[in-house]
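Q: Give me coordinates for this.
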Amino acid sequence: MTQRYDLVFIGLSLSSSWGNGHATTYRALLRGLKAEGKRVLFLERDVPWYAANRDLAVPDFCDLRLYDSVDELVSGHGETLFAARTVVVGSYVPEGRKVIDAVAAIGPTQLCFYDIDTPVTMDLLLRGEEDCLARRQVPLFDIYFSFAGGEVLERLEREFGAQRAVALYCSVDAERHAPAADPTPKWDLGYLGTYSDDRQPKLEALLIEPARRLPDMRFVVAGSQYPDDIDWPANVERIEHLPPDLHAGFYQSQRFTLNVTRADMVAAGWSPSVRLFEAAACHTPIISDFWRGLDELLPEDEAVLIARDAGDVVTILTALSNSHREDIARRAAAIVRQDHTGQARARDLVAALAAPVMERRAAVAGARA
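A: As a prediction, this is how the structure comes out:
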C-alpha cells in the first residue's frame, strides 16, 4: 500500500552538509514540520560527493530515500508523489528541469518550488541556463517559495510568471543553537561559510585585513573549498569542514561572528543566510556586510553591527563595550527565537499551503450561495 505523506520534498541534499547550505536549511524546516505533526518524505539524488560525506544518513524527523536517476524517481516513487498532499521541488536539484517535468506529469495535488538560491536562479534564467529550472516551468507551481523576500517576490510574479511567490526564509534549529552556559571565547572574530569567488573580497576586507591589523587577536575561518594560495595571517585559524552539530559550539566560542553575503544576494536584498540566524540564536554578536532588508530583520546597532570596511571591524573589535555587545546579542536572539526558528518557518509554510485551498473553498461556497 502506498504511504501517504503530508509533504514530499525533492531537494539537493538532506543527508550531507558538506559544501552546501541546503542541508541545514532543510533540517531545521523538516524538524519544525515534524513538531507541527506533519509526515514528510525527502527524496535526494544519490551522488558520489554527498555519498562520501554523509553526516545524517538516517534522520529522525522524516523519511529519507535516495534515487539514482529521474527514471528511478518516477518508477520508484511516482505513486507516493501522486498521493502526497504537497510536493516541493527544491533549487539546484540535479537534472532539476527533467525532475520538474516528470513530477508535473504525475499530477500531484499541490506542486511547489522552494528556491534556496533565488537571486542566483533568476540570474541563471535571464542568461538562459536552465539545467535546474526552466523559465517556462515557473508558472507550473502553485506556490514559488523563495529564500529571498522583498522586491524579489514581485519580480518572480511580474517578470517570471510565478502564480504566487511567497517568502520562506531559512531558519535555525533552536534546540541545537543556544547560548553557552559559561561563555569563554576562543576567537575574537570568526566566519563560517564555503568558499565563493564573489564573497572572498569581502572576507579579505572584513576578516583577513583586520587580522593583519590586530596581530594580538585571534580569528578563525571554517568552511571547505578554499584555494591553497590564500595568504592567511598567522592569527587566522582554518577549519576545513564543520558539521552542523558543531556549529553552535563554534559560534559560542567567538566574541563576534562575521556574516558575508554573496553578490547576487546583496543585489537582490532581503536574503538572510542561515548562518545569520544560527549565530543570533547562540547569542553571538553579528558583524555583517550591508544589504537591503537586513535592518528589517535585525535592526542596525540594536541587533546587528554593519561593517563596510576593515576599519569598521577594527573599531568594533577594539572599542565596543561589553555591555553594548551583550545587548546586541540578546536583542538578535530574541528576534530569531520568535520569528526564525524551524518550527516558526514550518508554520509559515503550512499556512501558505493552506491559503489556496481556503480560497478555492470560499470561491465554491460563493458560487453555491
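
Q: C-alpha from now on. contacts and neighbour counts both.
A: Fine.

Q: which strands and helices sit next to the one helix or strand residue 349 maps to?
A: According to DSSP states H and E, residue 349 maps onto helix 342-368. Judged by 3 or more C-alpha pairs under 8 Å, 6 or more residues apart in numbering; DSSP states H and E, helix 342-368 is in contact with helix 22-35.

Q: before we move on, the earlier item: quick check: buried residues in the helix holding residue 349?
A: For helix 342-368, the neighbour count (16 or more other C-alpha atoms under 10 Å) marks 342-349, 352-353 as buried.

Q: Same check on stretch 135-155?
A: Those would be 135, 137-149, 152-154, for stretch 135-155 by 16+ other C-alpha under 10 Å.

Q: and if you look at stretch 41-59?
A: 41-46, 50, 54-56.

Q: swap in stretch 20-39?
A: Within stretch 20-39, the residues scored as buried using 16+ other C-alpha under 10 Å are 20-34, 38-39.

Q: now stretch 212-224
A: By 16+ other C-alpha under 10 Å, the buried positions in stretch 212-224 come out as 217-224.

Q: One more, so I can put them side by side:
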Amino acid sequence: MKHRPHVAFFGSSLVSTYWNGAATYYRGLIRALSVLGYRTTFYEPDAFERQQHRDIANPTWAKVVVYPATEQGVSAALDAARQADILVKASGVGVFDDWLEREILSLQAPNRTVIFWDVDAPATLERIQRNPSDPFLALIPRYDLVLTYGGGPPVIDAYRALGARDCVPVYNALDPATHYPVAAQPRFAATLAFLGNRLPDREARVHEFFFKPAAELPKADFLLGGNGWESNLPELPNLRCLGHVYAHDHNAFNCSSRMVLNINRSSMARFGHSPATRIFEAAGAGACIVTDAWEGIERFLEPDREILVAHTGEDVARHLESISEQRARAIGAAAMRRVISEHTYAHRAALVHRILNGLTSDGRSSNSTSLRSNAGENALLEISLNPQTGA
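A: Okay, the predicted model is just below:
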C-alpha cells in the first residue's frame, strides 16, 4: 500500500463509551493506524443515547459519520463507504448487524479488502454454536480476513474450523496518550474499585468476585462504576455505586483506590486469552490490578509480580488483606512498565499494518502464524514508531 489507505469502519461508536466498552479499543487502534498513514472514516449509528453521552469531540485522526438508525440510514452509509480500500464490519454495531454483515460483502473487489472484526469473539462463537442456522455462519468464509480483539488459539481454531480464510487476534492494549497516572481524587477513594456495566454473562461473576468480598470485609471500602447496577445492589454499608463513569474520569478512578478489579464476562473467561480494555487502562495508570482467573494471563502480565489473580471471591479478600500498600504500588508500577514496553496500540497497529500488507491472493496472511507471538509484535514496534518503515 504505497498510498494512504482509506478504511471505512462500521462499529458501535468511536465518540461514546456509553454502554460501549469497545470505544477505547477503537480509539487506540485507529489513532495509532493514522500515524502509519491510514485514513479512517468511522460509521456509527445514532442509537442507544450514545450521541447524548459523548466522551470526545470528533477527533482529528478519523472522520466520524453518524447515520440514522434506520434501514435507509445504514444503506446510505454503506453506499458512501464503497470507495474505501479496506472495509471493516465490527461485531456489535447494534443496528442492522445482520444486514451489514451480508451487504458489506457485495463491495468486495480485487483492490478492496473486506474484514470482519470481532470485538466479542467468545460471544459470537457461542451464539453460532447454539444456533446452527445463524445467518452469519455462511458469511464467515466470504470475508477476506477475520480479526478479533481476543481469544487466542481457541478462537483462531474455531473461526478456521468455520471456514474463515484466516483469523488473527489483535488484542486490547494501552494508549499512553489517554491513560496514565494522575492525582488521586477523594470521590474515587476505595480499598477496591470495579468498573463494568451490568451484563447477563458477567453478573454472577461480579457477585462472586466483588460483592462477596465486600460482605466479608466490612472495614474495607468498595466502589462500583458502570451502568445497570442500581436495581441489583446488595445492602452493604461499605459499598458505593457511581453509575456511568465517563472516559475522562477513568484515570482518576484507577489511581484513587488501593486495588482495581477486573472481572471478565463468562464467555471471555471460558475462551481465555481475552484481556479486557480495563486491564490496560488500569495498568497504564499504574494501578494494582486484581483479575479473575483466565487462561493466557501470563502472556500479558506476570501473575504476582505485575497482576494479582483470583480464582474465587475468597482470593480477592485475601489479596486485600495480605497485600500492603507499598507492594500494591510496586505491582502497579511493574504492570505499567510491561504494558508500555509490549502492549500499546502502537504495537497493535503495527501488527495490523503487517497483516494487511501480507495478505495473499486467497486472503490468508502470508505471515500470520509468526504475527501471533509477542516477539512478533515487539519486532513490529519499529514500524509503528517510524511510519516510513515498511509502508
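
Q: what's the TM-score for these two chains?
A: Laid over one another, the chains give 0.89 as their TM-score (TM-score structural alignment, normalised by the length of the first structure), with 356 aligned residues with a C-alpha RMSD of 2.5 Å.

Q: Among the buried residues of stretch 212-224 of the first structure, name the ones in helices.
A: Judged by DSSP state H, helices contain none of those.

Q: Just the closest of the residues you listed to residue 71 of the first structure, please.
A: For these, the closest approach to residue 71 of the first structure (C-alpha to C-alpha) belongs to residue 224, at 32.3 Å.

Q: List the single closest residue to the equivalent of that closest one over in the second structure in space, sequence neighbours excluded.
A: Alignment note (TM-score structural alignment): residue 224 of the first structure maps to residue 227 of the second structure. Leaving aside its sequence neighbours, residue 227 of the second structure sits nearest to residue 197 (C-alpha to C-alpha, 6 or more residues apart in numbering; 4.7 Å).

Q: What's residue 289 of the second structure aligned with over in the first structure?
A: By TM-score structural alignment, residue 289 of the second structure lines up with residue 286.

Q: ok, now residue 237 of the second structure?
A: Under the alignment (TM-score structural alignment), residue 237 of the second structure pairs with residue 234 in the first structure.

Q: In three-state terms, label that match for me.
A: coil (DSSP: H, G, I helix; E, B strand; the rest coil).

Q: Relative to residue 187 of the first structure, how far out is it?
A: For residue 234 of the first structure, the distance to residue 187 of the first structure equals 13 Å [C-alpha to C-alpha, to the nearest Å].

Q: try residue 348 of the first structure
A: From residue 348 of the first structure across to residue 187 of the first structure, the span is 36 Å (C-alpha to C-alpha).

Q: Residue 13 of the first structure now?
A: Per C-alpha to C-alpha, residue 13 of the first structure is found 31 Å from residue 187 of the first structure.

Q: Who has more neighbours out of those two?
A: Neighbours per residue, other C-alpha atoms under 10 Å: of residue 13 of the first structure and residue 187, the larger number sits with residue 13, 27 against 21.

Q: so who does the more buried one touch?
A: Residue 13 of the first structure makes contacts with 22-23, 44-45, 50, as judged by C-alpha atoms under 8 Å, 6 or more residues apart in numbering.

Q: 7 Å instead?
A: Contacts for residue 13 of the first structure (C-alpha atoms under 7 Å, 6 or more residues apart in numbering) come out as 22-23, 44.

Q: so which of the residues you listed hold up in the second structure?
A: Retained in the second structure by both residues aligned by TM-score structural alignment, their matches' C-alpha atoms under 7 Å are the following of these: 23, 44.

Q: The equivalent of residue 268 of the first structure over in the second structure: how many residues sit nearby?
A: Taking TM-score structural alignment, the alignment pairs residue 268 of the first structure with residue 271 from the second structure. Residue 271 of the second structure: 21 surrounding residues under other C-alpha under 10 Å.

Q: What of the one 4 residues further on?
A: Burial measure for residue 275 of the second structure: 27 neighbouring residues, criterion other C-alpha under 10 Å.

Q: likewise residue 326 of the second structure?
A: 9.

Q: who touches the helix or strand harbouring it?
A: Using DSSP H and E, residue 326 of the second structure sits within helix 325-342. If you take C-alpha under 7 Å, 6+ apart as the criterion, helix 325-342 of the second structure is touched by 174, 258, 283-289, 301, 305-307, 378.

Q: switch the cut-off to 6 Å
A: 283-284, 286-288, 305-306 (C-alpha atoms under 6 Å, 6 or more residues apart in numbering).

Q: now do stretch 106-120 of the second structure
A: Identification of contacts with stretch 106-120 of the second structure by C-alpha under 6 Å, 6+ apart yields 85-91, 143-149.

Q: Distance-wise, check the nearest residue to residue 365 of the second structure once chain neighbours are set aside relative to residue 29 of the second structure.
A: Take residue 365 of the second structure and drop its neighbours on the chain: the residue closest to it by C-alpha to C-alpha, 6+ apart is residue 359, 4.3 Å away. Here residue 359 of the second structure is placed at a distance of 19 Å from residue 29 of the second structure (C-alpha to C-alpha).

Q: aligned partner of residue 22 of the first structure in the second structure?
A: Match for residue 22 of the first structure (TM-score structural alignment): residue 22.

Q: and if you look at residue 56 of the first structure?
A: By TM-score structural alignment, residue 56 of the first structure lines up with residue 56.

Q: how close does the residue in the second structure sticking out farthest from the centre sit to residue 254 of the second structure?
A: What lies farthest from the middle of the second structure is residue 219; by C-alpha atoms, centre = their mean that is 33.6 Å. Noted for residue 219 of the second structure: a distance of 21 Å to residue 254 of the second structure, by C-alpha to C-alpha.
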